[in-house]
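Peer 1: coords below, sequence missing:
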C-alpha cells in the first residue's frame, strides 16, 4: 500500500510541476488574461509558484524514498496531496487549452485536497528527512490555491466588471480571508507558510493601483486578519499544547 501511494504521489507531483512549466516553454501557457479580475493579484505575485513547486517536489521525494514511505505523515497526507497535485495539473491543462468552463470547479477541489492534508498534519508526529518539508509545502499550496479559487469563481461570471459583481467578489475575498485566518489560528504545523502564501496574494493585491479601491482595501484587511491570526497562534500554542495526553509536545506545536 505504501508503494502504491508513493507511485501515485510521484506521478501526480511530476504532472503538477511539469504541465504548467512545459506549457509555458513549448506552448502558449496558461491564458492568465482570463483571470484579470478586480481581485486578481498582479503578475509578479505569481512568482510564488517557484517555492511552491520546489517545496512540494522536496516533500514528494521525501515521501517516496524508502525511508519515508512508512512515515506517519506520508501515510496520512500522501493520498490527499496526490489529489491536490493531480487536480492542479488538470487545472493547468484546462487553462492552457481554453477549457475555462472547468477551471472554476477544479481549483476549489485542489484546495480541498490540500486542506485535507493540512488538517491531517495537525496531530501527526514530527517527521524526519525530506518528509519534514510536507507541512511547509502544504501550507504554501493551500494558502495560494484557496485565494486563487476565489479569483477563479469570480472570473467565471459574465458580468464580472459590473459594480455589483465587483462588490460580491470583494465580499467573497474578505470571507475567504477570514476562513484562512481561522485555519492559521488553529494550525500547529504549516500555519506560517499558510499565512505567508495567502498574505502575499492579499498584500500584492492591496498594493496594486490598477485594482478598484474596494478590492485593495479587502486585500489589506485580509492580510491583516491572517497576520494577526498567525501572531495569535505563535503566542498561544506553546502554552496550550500538551494539556491532554494526545496532543503533540510543546516543541512540536509551532505553527510553521
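Peer 2: Perfect, thanks for sending it. All values reported here derive from a predicted model rather than from experimental measurement.
Peer 1: Please make it C-alpha for all contacts and neighbour counts, starting now.
Peer 2: Will do.
Peer 1: list the helices and strands the lengthiest helix in the chain packs on?
Peer 2: Secondary structure assigned by DSSP state H gives helix 213-240 as the longest helix of the chain. Contacts defined by 3 or more C-alpha pairs under 8 Å, 6 or more residues apart in numbering; DSSP states H and E place helix 213-240 against helix 163-186, helix 191-206.
Peer 1: next one: that helix to chain centre, how far?
Peer 2: 16 Å (C-alpha atoms, centre = their mean, to the nearest Å).
Peer 1: Include distance to residue 9 and mean neighbour count when you put the helices and strands packed on helix 213-240 into TSV, please.
Peer 2: As requested, these are arranged in TSV below (distance: least, C-alpha to C-alpha, whole Å; neighbours: other C-alpha atoms under 10 Å):
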stretch	distance to residue 9	mean neighbour count
helix 163-186	25	20
helix 191-206	21	26
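Peer 1: With distance to residue 230 added, can I get these in JSON lines?
Peer 2: JSON lines is the format used below for the helices and strands packed on helix 213-240 (distance: least, C-alpha to C-alpha, whole Å):
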{"stretch": "helix 163-186", "distance to residue 230": "6"}
{"stretch": "helix 191-206", "distance to residue 230": "7"}
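Peer 1: Which one, of the ones you listed, ends up nearest to residue 19?
Peer 2: helix 191-206 (21.5 Å; C-alpha to C-alpha).
Peer 1: Show me what the closest one is packed up against.
Peer 2: helix 134-155, helix 163-186, helix 213-240.
Peer 1: coming back round to it: who wins for proximity to residue 50 among the helices and strands packed on helix 213-240?
Peer 2: Of the helices and strands packed on helix 213-240, nearest to residue 50 by C-alpha to C-alpha is helix 191-206, at 11.9 Å.
Peer 1: and that closest one, how far from the chain's centre?
Peer 2: Worked out by C-alpha atoms, centre = their mean, helix 191-206 lies 10 Å from the chain centre.
Peer 1: One more to weigh against that first structure:
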C-alpha cells in the first residue's frame, strides 16, 4: 500500500504542476478571465501558485522519501486526490469546458481539507505536508466560491446583476468565515493556510475594479482570517 500510494501521489503531483504550466507555454492557458466575477482577485494575485506548487512538490518529495511516516500514510491518498482533481480542473479550463469547473474545484478543495484535517492528528514531526496543504487549501477554498459565481456568469448571468453581486458577496463572507474558523482550529499549517486565503481576500479588497461592498467584505474577511491565525498560534 505504501508503494501504490507513493506512485499515485508522485504522478498526480507531477500532473498538477505540469498541466497548467505547459498549457500556458503552449498558448492554451485556462482563460478564466473570460468569466470574470466581482469577487475574482486581480491578475497579479495568481502569482500565489508559485509557492503553492513549490510547497506541494517539496511535500511530495518528502513523502516519497518517508513512505512509512504517519504523516505520509494519513495524508497521501487525499493529497493525490486533490492534485488529480485540480489537474482535471486545469484541463477543463484549458479546453473551455467551463461548465465543469464549478464542480471540480470544490471537490479538489474537499480532498485538500481532508488532508489538512488528517495532518493535525498525525504523530509525526514532518512539516512540509502541513505547510503545503495549508497553502493549497487556503487558496482553493476561496477559489471554489469564485468558480461557483463564474459558473453563473458562464451560464449567461451578467456579472454586475444586482442579485449575482449580492449572492457573490454573501458567498465570499461565508467562505471567509469558514476559512477563519478552520485556521483558528488548526494546530499545524495554520499560518500558510491563513496566508494564501488572506492574500486572495486582501488583493480583492484593494482592487478598484470591484464594487465597494465586495471590497469591504473582502477586507473584513482578510482580517478575520488573520485573527484566526493569531488564535491558532496562541492555542499552540
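Peer 2: All right, it came through fine. Treat the numbers as computed from the prediction; the structure is a model and nothing was measured.
Peer 1: still on that earlier bit, between the helices and strands packed on helix 191-206 of structure 1, which one is nearest to residue 98 of structure 1?
Peer 2: Nearest of those (C-alpha to C-alpha): helix 134-155, 13.5 Å.
Peer 1: coming back round to it: can you check which of the helices and strands packed on helix 191-206 of structure 1 gets nearest to residue 119 of structure 1?
Peer 2: It's helix 163-186; of these, that one is closest to residue 119 of structure 1 (C-alpha to C-alpha) at 9.0 Å.
Peer 1: buried stuff in stretch 88-107 of structure 1?
Peer 2: Neighbour-count burial for stretch 88-107 of structure 1 flags 88-96, 100, 103-104, 106-107 (criterion: 16 or more other C-alpha atoms under 10 Å).
Peer 1: Now do that stretch: which range of structure 2 does it align onto?
Peer 2: Here stretch 88-107 of structure 1 aligns to structure 2 at residues 86-105, judged by TM-score structural alignment.
Peer 1: and that stretch, how far apart are its ends?
Peer 2: 7 Å (C-alpha to C-alpha, to the nearest Å).
Peer 1: same question, stretch 180-198 of structure 1
Peer 2: Counting by C-alpha to C-alpha, the terminal residues of stretch 180-198 of structure 1 are separated by 8 Å.
Peer 1: Look up how far residue 168 of structure 1 lies from the aligned partner of residue 145 of structure 2 in structure 1.
Peer 2: Aligned counterpart of residue 145 of structure 2 in structure 1: residue 150 (TM-score structural alignment). To residue 168 of structure 1, residue 150 of structure 1 is 11 Å away according to C-alpha to C-alpha.
Peer 1: returning to what we had before: ok and the longest helix of structure 1 relative to helix 163-186, angle-wise?
Peer 2: Angle of helix 213-240 of structure 1 versus helix 163-186, following axes from the mean of the first three to the mean of the last three C-alpha atoms, to 10 degrees, is 10 degrees.
Peer 1: rewinding a little: quick one: the helices and strands packed on helix 191-206 of structure 1 as JSON lines, columns for distance to residue 120 of structure 1 too.
Peer 2: JSON lines is the format used below for those (distance: least, C-alpha to C-alpha, whole Å):
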{"stretch": "helix 134-155", "distance to residue 120 of structure 1": "10"}
{"stretch": "helix 163-186", "distance to residue 120 of structure 1": "13"}
{"stretch": "helix 213-240", "distance to residue 120 of structure 1": "17"}
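Peer 1: Out of those helices, which gets nearest to residue 22 of structure 1?
Peer 2: Across those, closest to residue 22 of structure 1 is helix 134-155 (C-alpha to C-alpha), at 19.7 Å.
Peer 1: Any idea which of the helices and strands packed on helix 213-240 of structure 1 gets closest to residue 225 of structure 1?
Peer 2: Nearest of these (C-alpha to C-alpha): helix 163-186, 6.1 Å.
Peer 1: just checking, what packs against that closest one?
Peer 2: Counting by 3+ C-alpha pairs under 8 Å, 6+ apart, helix 163-186 of structure 1 packs on helix 134-155, helix 191-206, helix 213-240.
Peer 1: which residue lies farthest from the center of structure 2?
Peer 2: residue 1 (27.6 Å; C-alpha atoms, centre = their mean).
Peer 1: roughly how far apart are it and residue 68 of structure 2?
Peer 2: Residue 1 of structure 2 is 10 Å from residue 68 of structure 2, by C-alpha to C-alpha.
Peer 1: what residues are up against the residue nearest to residue 90 of structure 2 when sequence neighbours are not counted?
Peer 2: Once flanking residues are discounted, residue 90 of structure 2 sits nearest to residue 20: 6.1 Å by C-alpha to C-alpha, 6 or more residues apart in numbering. Counting by C-alpha atoms under 8 Å, 6 or more residues apart in numbering, residue 20 of structure 2 touches 29, 30, 87, 90, 91.
Peer 1: Can you tell me the element residue 20 of structure 2 falls in?
Peer 2: Assessed by DSSP states H and E, residue 20 of structure 2 sits inside helix 2-25.
Peer 1: so how far does that helix sit from its counterpart in structure 1?
Peer 2: For helix 2-25 of structure 2, the mean deviation from structure 1 after alignment is 0.2 Å (mean C-alpha distance after the TM-score superposition for structure 1).
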